[in-house]
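Q: Sequence first, then the predicted structure, then my questions.
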Amino acid sequence: MSGSTLSSYPAQYWHALDDGRIQCDLCPRDCKLHDQQRGACFVRQRQGEGIVLTTYGRSSGFCVDPIEKKPLNHFYPGSSVLSFGTAGCNLACKFCQNWDISKSRDMDRLMDQASPEQIADAAVRGGCRSVAFTYNDPVIFAEYAMDVADACHERGIKTVAVTAGYIHEQARRDFFAKMDAANVDLKAFTEDFYFKLTGSHLQPVLDTLVYLRHETKVWVELTTLLIPGHNDSDQELTALSQWVARELGPDVPLHFSGFHPDHKMPDVPATPKHTLVRARQIARDQGLRHVYTGNVHHAEGDASHCPQCDSQLIERDWYQIKRYRLTPEGTCPDCGTALAGHFAEQAGHFGARRIPVFLGGGKKSASLEGRPQGDGLG
């Protein structure tokens, strides 16, 4: 870990202010810090005349998941991904589904430790095609994620960011230069929602999406968690879908997932299946070709279709690949149209397992052969 301690790893993206404070330049929050003060994300702290990342090399846990759980449906379907997160977040979503991790102020939750090289080696040993930075937003532990990405690429392992995309321009360029794929949360399509329910703003997220789509080679998929009465109206779903089709293109996959009551919104009802099905139809009516439904059993909303002849190319049952009809070139066998994304000659067969992994550097120690657990949100 470059000789730095876990509690004092030098962070990038900051500058000194004339009033003696230091401003963090990682994300649009622009936290201005006195000595020993932490940013809104909790994990970036001023120490002396600089800012440090306090979670470098520490994780809230590792699991081997199906890639579809991120969710990524067009990035090596059926493959396994070594997933991990740390603690903290630079958003304040009242509906957070992983709030016990993202809102944690207890560093004892970071029970496992691993260097970038150990993580990459674990992915190789576990037969994982990729490593995902997930559970909490990897933007806030960018230096650690980027070092892990370098170690993974040296071993032929791909990297995946599951993120809200709330990041400043320079950090955005550096961070996503290390990523092969990203699922970005487009949480809603109104500034009012972002400001009141996430404590952030919509435009920086849209800027990230446009940047990723048009200035990088990162494979991008989007996820919108539909919350009844807050971001699920026909009008908003139409506007969101039109923007994606116009600014990102019709081949960018969009996942609508279901909310369940949690964190600071326990009284909001769970998203009914028909809302997700309706959202999918609205998005398809606006020209989006690959629209999926998540957190519900909906065979049509799990399947991938040819954008030209609409033949079913990938049949899924939750995270299980049931049928895979792509040619070795990644095209439709019926009409020859290419399916947008990254595909192997054959689908992976990891299935719906979830295998906890302990790398041996923290409070627990185990081999990669963990006991499969039940499925859940990434």
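A: That came through, no problem.

Q: going forward, measure contacts between C-alpha atoms and count neighbours the same way
A: Fine.

Q: can you tell me how far the residue nearest to Cys89 when sequence neighbours are not counted sits from Ala114?
A: Using C-alpha to C-alpha, 6 or more residues apart in numbering and skipping the chain neighbours, the partner closest in space to Cys89 is Cys41 (4.6 Å). The gap separating Cys41 from Ala114 is 21 Å, by C-alpha to C-alpha, to the nearest Å.

Q: for this structure, what's the longest strand?
A: The residue-count maximum for a strand in the chain (DSSP state E) belongs to strand 219-226.

Q: Could you list the buried residues of the helix or strand just after that strand?
A: Downstream of strand 219-226, the first helix or strand assigned by DSSP states H and E is helix 234-243. By neighbour count on 16 or more other C-alpha atoms under 10 Å, the buried set for helix 234-243 is Glu236, Leu237, Thr238, Ala239, Leu240, Ser241, Gln242.

Q: and here's the other structure:
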Amino acid sequence: MHEALLYQKMPNGVIRCHTCQWNCRINPNHLGVCQVYQNINGSLFSLNYGRTSSVAVDPIEKKPLYHFYPGSQVFSLGSWGCNFHCTGCQNWEIACPDTYERLFSSRTLLPEQAVSMAREHHCQGIAFTYNEPTVWFEYTLDCARLAKNNGLYTVYVTNGYMTADALDTIGPYMDAFRVDIKGFKADTYKKLSKIQHWEKILATTERAKSQWGMHVEVVTNIIPTYNDDPEQLTGIARWIKTRLGELTPWHVTRFYPCRDMLDVPPTPFETLEKAVEIGQGEGLKYVYMGNVPGHKSETTCCPKCGQVLIRRHGYDTEICGLDNDHCRHCRSKLYIRLSSPTEGE
């Protein structure tokens, strides 16, 4: 166990957690919504510090991040627990464990070990992914700080439901914020994730970019009858354009039935293509279709001259039209983060 960083002691041994936007009020010997923060004798402890459910070397495109160190390998770490309870969660075995048996029997990987392994496997960065990293906050903070000191980039693959205190604490050590925007109205978030105050996710994402200069990319997993209506898709696209900028990538991904949503069909290709049209119609320069390997939208083209900049097929990536973060052909600045200059490729 590891004492939590962001909490407030209240009368009668009660604790108020300030890590995520649930701001759980936790009675003695009880757990927060995430099931991995526990009030023990009037102090808050993280039960999953260093406890890994998943460890892998991934292409950065798998997160998905398309404009952040494209073609690089990232050391990916996941733990246990989540502050959402999504009905169609594809990682529900680790996000919503029924017992603590797997948590306490899982491998412990200290930050020093994680950074060492990332370097041994020739990764350029570390990503906190698979489950919600906010509920692994103290570990991700320690690991990110050490990673930055060792020249590695850092990535949060998140639902965005963290507090401003948590964001500002980890902000100096986090390079990329890959956020899920599951819909654009309260009813959708209540049905899919059982949360309220979904607008705070938007505020957190905007702060990650404006206050801390993080690279931001947005993912919307489009689920038939839940968030595939033009009103919500237009709302998401318009918010990205207005608050994050027209060059911010939006990944509209195909839903596949899982967990408690086995009766919902996979997203039709026509729905994804309509989402791409909506995003482009709202002024977004980069809208990518996800979970559809080989689709033409995987390729990154210059929005000004149309030349191919990054060619992709699945996770195979070829940088073919960039000089640093400029188009090699028309010199437009594109705000694509690269590991090294690509001049002369």
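A: Received the coordinates, thanks. A quick note: this is a predicted structure, and the numbers were derived from the prediction, not measured.

Q: Give me the TM-score for these two chains.
A: Overlay of the two chains. TM-score (TM-score structural alignment, normalised by the length of the second structure): 0.95; 339 aligned residues with a C-alpha RMSD of 1.5 Å.

Q: before we move on, the earlier item: where in the second structure does the longest strand of the first structure fall?
A: With TM-score structural alignment applied, strand 219-226 of the first structure matches the range 215-222 in the second structure.

Q: mean distance, the matching stretch to its aligned residues in the first structure?
A: Following superposition, stretch 215-222 of the second structure is found to deviate from the first structure by 0.5 Å on average (mean C-alpha distance after the TM-score superposition for the first structure).

Q: residues contacting the spatially most central residue of the first structure?
A: Centroid-nearest residue in the first structure: Val162, 1.0 Å away (criterion: C-alpha atoms, centre = their mean). Residues in contact with Val162 of the first structure (C-alpha atoms under 8 Å, 6 or more residues apart in numbering) are Lys70, Ala132, Phe133, Thr134, Tyr135, Asp137, Pro138, Ala182, Asn183, Val184, Asp185.

Q: Just give me the closest of those residues to Leu26 of the first structure.
A: Pro138 (11.7 Å; C-alpha to C-alpha).

Q: Surely the closest one is in contact with Val160?
A: No - the criterion here is C-alpha atoms under 8 Å, and Pro138 of the first structure misses it with Val160 at 9.9 Å.

Q: Mind telling me what Arg243 of the second structure corresponds to in the first structure?
A: Match for Arg243 of the second structure (TM-score structural alignment): Glu247.

Q: Tell me how far its match lies from Leu17 of the first structure.
A: Going from Glu247 of the first structure to Leu17 of the first structure by C-alpha to C-alpha gives 36 Å.

Q: For these two, indicate the residue with more neighbours.
A: Glu247 (14 against 11; other C-alpha atoms under 10 Å).

Q: Report the secondary structure state of that one.
A: helix (DSSP: H, G, I helix; E, B strand; the rest coil).

Q: What sits closest to it if chain neighbours are left out?
A: Per C-alpha to C-alpha, 6+ apart, closest to Glu247 of the first structure is Val210, 6.8 Å.

Q: and what of Leu192 of the second structure?
A: Per C-alpha to C-alpha, 6+ apart, closest to Leu192 of the second structure is Cys86, 5.2 Å.

Q: Look at the one you found and give its secondary structure.
A: Under the three-state scheme (three-state DSSP), Cys86 of the second structure adopts coil.

Q: corresponding residue for it in the first structure?
A: With TM-score structural alignment as the criterion, Cys86 of the second structure matches Cys93.

Q: my read: that match touches Gly199, true?
A: Yes - using C-alpha under 8 Å, Cys93 of the first structure is in contact with Gly199, at 6.9 Å.

Q: what's the longest strand of the first structure in contact with?
A: 71-72, 75, 180-188, 212-213, 232, 252-259, 271, 276, 341-342.
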